[in-house]
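In: model this:
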Amino acid sequence: MLRISVLFALFLMTQLVHAQTPKKPLRVGIAGMAHDHVHGILNKAFGKSGQTDIEIVGMAEPNRELAEKLAKRHGFSMSLVYPTVAEMLDKTKPEAVTDFGPIVDHKKTVAICAPRGIHVMVEKPLATTFADAKQMEALAKKHTIQLLTNYETTWYGSNHKAYALANTDKSIGDVRKIVVHDGHQGPKEIGVSKEFLDWLTDPVTNGAGALFDFGCYGANLSTWLMHNQRPLSVLAVTQQIKPDIYPKVDDEGTIILTYPKTQTIIQGSWNWPFGRKDMEVYGQTGYVFTVDGTKMRIRLKDDKSEQPAEATQADAPAADPFAYFAHLLHGETKPDELTSLENNMIVMEILDAARQSAKTGKVVKLN
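Out: As a prediction, this is how the structure comes out:
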């Protein structure tokens, strides 16, 4: 009996030690640094937050001047910077890569990382064409890697609370209409970097202008709220309200998606008077509006007027995309539908159809 008690005590001590041993930070490489969203991961990795989710082991950026500017701002060593993604992967052996280059380069990043078994998170949208997205999907499935798309609105507690009210609690009845507003005054107007502006306003490197830059948010959220149901049809209208500033791409884009019993209106714009990322979800018996990441307005069946509500960060799957990426790959959290490849393949089908619709002036029906 004594021997059994001692062994049991040793077992409990071993389990306690393992439980208290923190996970090692996820070894992350950065592919491209010409997207201004790169500041988010650099602030997290090299700032004073004391985070332990990720460790930046290498960065790939051919523009040495850009890399040096970012190194000076964020305080990292230029010894971490390599001229190509392939060299960075070979020298630093990351577990995962985050892509902050032009959208058109996402396919190249996946083509290099997937055969090495390296997981990839790209900034929204997934690709510039549905054809590229299908090739990326095939690579991810063949090599069994996670291929995620990061949207700022995924980390809004308000969106997840709205989803719960609409789909989990069924508080507003069957969803009938979704309206999503995203955008700002324009990338040049808000002062994005030259490196970012150069590719963001090019139809080849970005896919389109505001139509892709901000239309993707609504396509992502609508697909989520509709349980990854593909729409029956896509109609889009684009404008160049400021052709003197954005001569190559649209700066105004509206997309209408039809489902069997629901309609979604997506308004992506570089012409809003203020930056906005908000959503309206109407059901048969009520509605829920998200104002920002936390503030909401709700009116249910028996309410005489709408009521203010607040969401918290805890309503979202994680505090930020990089913590989520680390927790997901360490098996500490479940996949989130908003970042999932399944959702974002539908998003790319919608964006591709929207671009075609805007060009031809016709409704595109999805078979």
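In: For the rest of this, base every contact and every neighbour count on C-alpha atoms.
Out: Will do.
In: neighbouring contacts of stretch 23-35?
Out: With contacts defined as C-alpha atoms under 8 Å, 6 or more residues apart in numbering, stretch 23-35 is touched by 52-62, 66-67, 85, 88-89, 92, 94-102, 109, 195-196, 326, 330.
In: From the opening residue of that stretch to its closing one, how far?
Out: Terminal residues of stretch 23-35 lie 29 Å apart, using C-alpha to C-alpha, to the nearest Å.
In: likewise stretch 161-172?
Out: With C-alpha to C-alpha as the measure, stretch 161-172 spans 13 Å from end to end.
In: Now find how far off-centre that stretch is within its chain.
Out: On the basis of C-alpha atoms, centre = their mean, to the nearest Å, stretch 161-172 sits 22 Å off its chain's mean C-alpha point.
In: can you check stretch 327-342 too?
Out: 12 Å.
In: just to revisit the earlier point, out of the contacts of stretch 23-35, which are buried?
Out: Listed as buried from the contacts of stretch 23-35 are 53-62, 67, 85, 88-89, 92, 94-102, 109, 195-196, 326; burial here means 16 or more other C-alpha atoms under 10 Å.
In: Which members of the contacts of stretch 23-35 occur in helices, if any?
Out: Of these, the ones assigned to helices by DSSP state H are Leu66, Ala67, Val85, Met88, Leu89, Thr92, Thr109, Glu195, Phe196, Ala326.
In: Would you confirm that the second one contacts Val81?
Out: Yep, that's Ala67 we're talking about. Yes - with contacts counted by C-alpha atoms under 8 Å, Ala67 reaches Val81, the gap being 7.4 Å.
In: how about this one, so we can line them up?
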Amino acid sequence: MKSIFLAIMFMAFVHESIAQAPLRLAIAGLSHGHVDWIFNRKDKNDVHLVGIYETNPELIERYARRYDIDNAIFFTDLSEMLDALKPDAVCAFGAISEHVEVVRACAPRKIHVMVEKPLATTFADAKEITQLATQHHIHVLTNFETSWYESNQAIKSMLEGGRLGAVRKVMVNDGHQGPKEIGVSNEFLEILTDPQKNGAGALVDFGCYGANLMTWLMDGARPISVTAVVHQNKPETYRDVDDEATIVLQYPDAQCVIQASWNWPFSRKDMEVYGTDGYAIAVDATTLRYRFRENNMEETRKLDTRAAPFNDPFSVLAAVVDGSLVLPKSDLYGLSVNMTTVEILEAAMQSATQRKTIYLTD
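Out: Okay, the predicted model is just below:
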């Protein structure tokens, strides 16, 4: 009996050690402004940064100096880094158009990937990413800041619980004063204002949030049609891309209006959901306003932040890779929702260019 007990204790110890092993993570690119997140989570030990791929020597020097990073973990060849380090996962922080290249390199090596929003600049790239992920059995997640918002989760719960009735109208407002106005790095600005690297301007940069959230709220359903209007309010600053975009998604019984802008007076990421029995408004990550049809007064509730691991995208990635977290098929991070997100964005770009409504076909 004693030997059996010791064997059980040993197996439990081994299991716990494996479960707690940090994710061996590599970074592909330093030009995306959100990359700093990975260097500012020193209070967490679920991820261990093992390598960084970057070809720009100025960026390498800047980040090595800013975060006291050992030069030995920098690589200028992605394949060389992957073969030398064999990371568990890679996070892509380059241009959106480069996401498919990262997945092409990682998928055959069985390395999981997380990209910054959106998944791709074209629907063809999104489909290739999905095919590669399926073929090689890897996870490909897309990180949106709004996935961290407890207010959005509360609205989803209200819908699923029947408190709001059937969805009829959704308004999603995202953006800020403009990337140059808020002082993003020159490298990030160059991506955001390049229609090949980013797909479009504000339409993609902030329109992707609404497309992602609405697809999630609709349990993965695709809209019937997409209509978009774009404009350059500041052509002297953003000469090659739009800085103002409005996208209308039409469903059989619901409509979503996405207002993506580099012209807001301040940063905002809020969502309004109107149903047959009430409405709910996610004012920010933890503030929820709502009113049900039987009530005369609107109520406001302050929420806690999302519980771990959902309060940190790298923690989500680590949990998904080690199997302790299984995301629903229609999750905000998942390929299914983000495939449709890219399909919507591509249709919106076509609509704006052709100045007509684009109807999605099966």
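In: Need the TM-score from the superposition.
Out: The TM-score (TM-score structural alignment, normalised by the length of the second structure) is 0.96; 358 aligned residues with a C-alpha RMSD of 1.4 Å.
In: where do the contact lists of Ala67 and Val81 of the first structure overlap?
Out: Common neighbours of Ala67 of the first structure and Val81 (C-alpha under 8 Å, 6+ apart) are Glu61.
In: The alignment partner in the second structure of Gly173 of the first structure - how many residues pack around it?
Out: Aligning on TM-score structural alignment places Gly173 of the first structure opposite Gly165 in the second structure. Neighbourhood size, Gly165 of the second structure [other C-alpha atoms under 10 Å]: 18.
In: did I read that right, Gly165 of the second structure in a strand?
Out: No - going by DSSP: H, G, I helix; E, B strand; the rest coil, the assignment for Gly165 of the second structure is coil, not a strand.
In: From Asp270 of the second structure, how far out is it?
Out: Note on Gly165 of the second structure: its distance to Asp270 of the second structure, by C-alpha to C-alpha, is 20 Å.
In: Next: Arg293 of the second structure.
Out: Distance from Arg293 of the second structure to Asp270 of the second structure, by C-alpha to C-alpha: 22 Å.
In: out of these two, which sits in the busier spot?
Out: The residue with more neighbours, out of Arg293 of the second structure and Asp270, is Asp270; 23 against 14, by other C-alpha under 10 Å.
In: now for that one: what does it line up with in the first structure?
Out: Per TM-score structural alignment, Asp270 of the second structure is aligned with Asp278.
In: A strand includes that match, no?
Out: Yes - membership of Asp278 of the first structure in a strand is supported by three-state DSSP.
In: what sits against it?
Out: Contacts of Asp278 of the first structure (C-alpha under 8 Å, 6+ apart): Val180, His181, Asp182, Phe289, Thr290, Val291, Asp292.
In: which one in the second structure is aligned with Gln307 of the first structure?
Out: Aligned partner of Gln307 of the first structure by TM-score structural alignment: Glu299.
In: whoops, I mixed them up, Asp132 of the first structure
Out: So Asp132 of the first structure corresponds to Asp125, using TM-score structural alignment.
In: Spell out the secondary structure type for that match.
Out: Strictly by three-state DSSP, Asp125 of the second structure counts as helix.
In: my guess is it contacts Glu101, does it?
Out: No - between Asp125 of the second structure and Glu101 there is no contact under C-alpha under 8 Å: 9.3 Å.
In: more neighbours, these two?
Out: Asp125 (19 against 14).
In: hey, where'd the helices end up in the stretch 201-350 of the first structure?
Out: 203-206, 210-213, 215-225, 321-329, 341-360 (DSSP state H, counting those that start in this stretch).
In: With distance to Gly40 of the first structure added, can I get those helices in a markdown table?
Out: Shown next, in a markdown table, are the helices of the stretch 201-350 of the first structure (distance: least, C-alpha to C-alpha, whole Å):
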| stretch | distance to Gly40 of the first structure |
| --- | --- |
| helix 203-206 | 20 |
| helix 210-213 | 18 |
| helix 215-225 | 19 |
| helix 321-329 | 9 |
| helix 341-360 | 22 |
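In: taking those together, which one is wrapped up most tightly?
Out: helix 210-213 (a mean of 28; mean count of other C-alpha atoms under 10 Å).
In: Going by contacts, tell me the helices and strands next to it.
Out: strand 252-258, strand 263-269, helix 341-360 (3 or more C-alpha pairs under 8 Å, 6 or more residues apart in numbering; DSSP states H and E).
In: Now do the first one: which elements does it pack against?
Out: Okay, so that is strand 252-258 of the first structure. Counting by 3+ C-alpha pairs under 8 Å, 6+ apart, strand 252-258 of the first structure packs on helix 210-213, helix 215-225, strand 233-239, strand 263-269.
In: so where does the counterpart of Gln185 of the first structure in the second structure fall, helix or strand?
Out: Under the alignment (TM-score structural alignment), Gln185 of the first structure maps onto Gln177 of the second structure. Counting by DSSP states H and E, no helix or strand carries Gln177 of the second structure.
In: and Gln177 of the second structure, what is it in contact with?
Out: Per C-alpha under 8 Å, 6+ apart, neighbours of Gln177 of the second structure: Ser261, Trp262, Asn263, Trp264, Pro265, Phe266, Ser267.
In: what do you get if the cut-off is 7 Å, keeping everything else the same?
Out: By C-alpha atoms under 7 Å, 6 or more residues apart in numbering, the contact set of Gln177 of the second structure is Trp262, Asn263, Trp264, Pro265, Phe266, Ser267.
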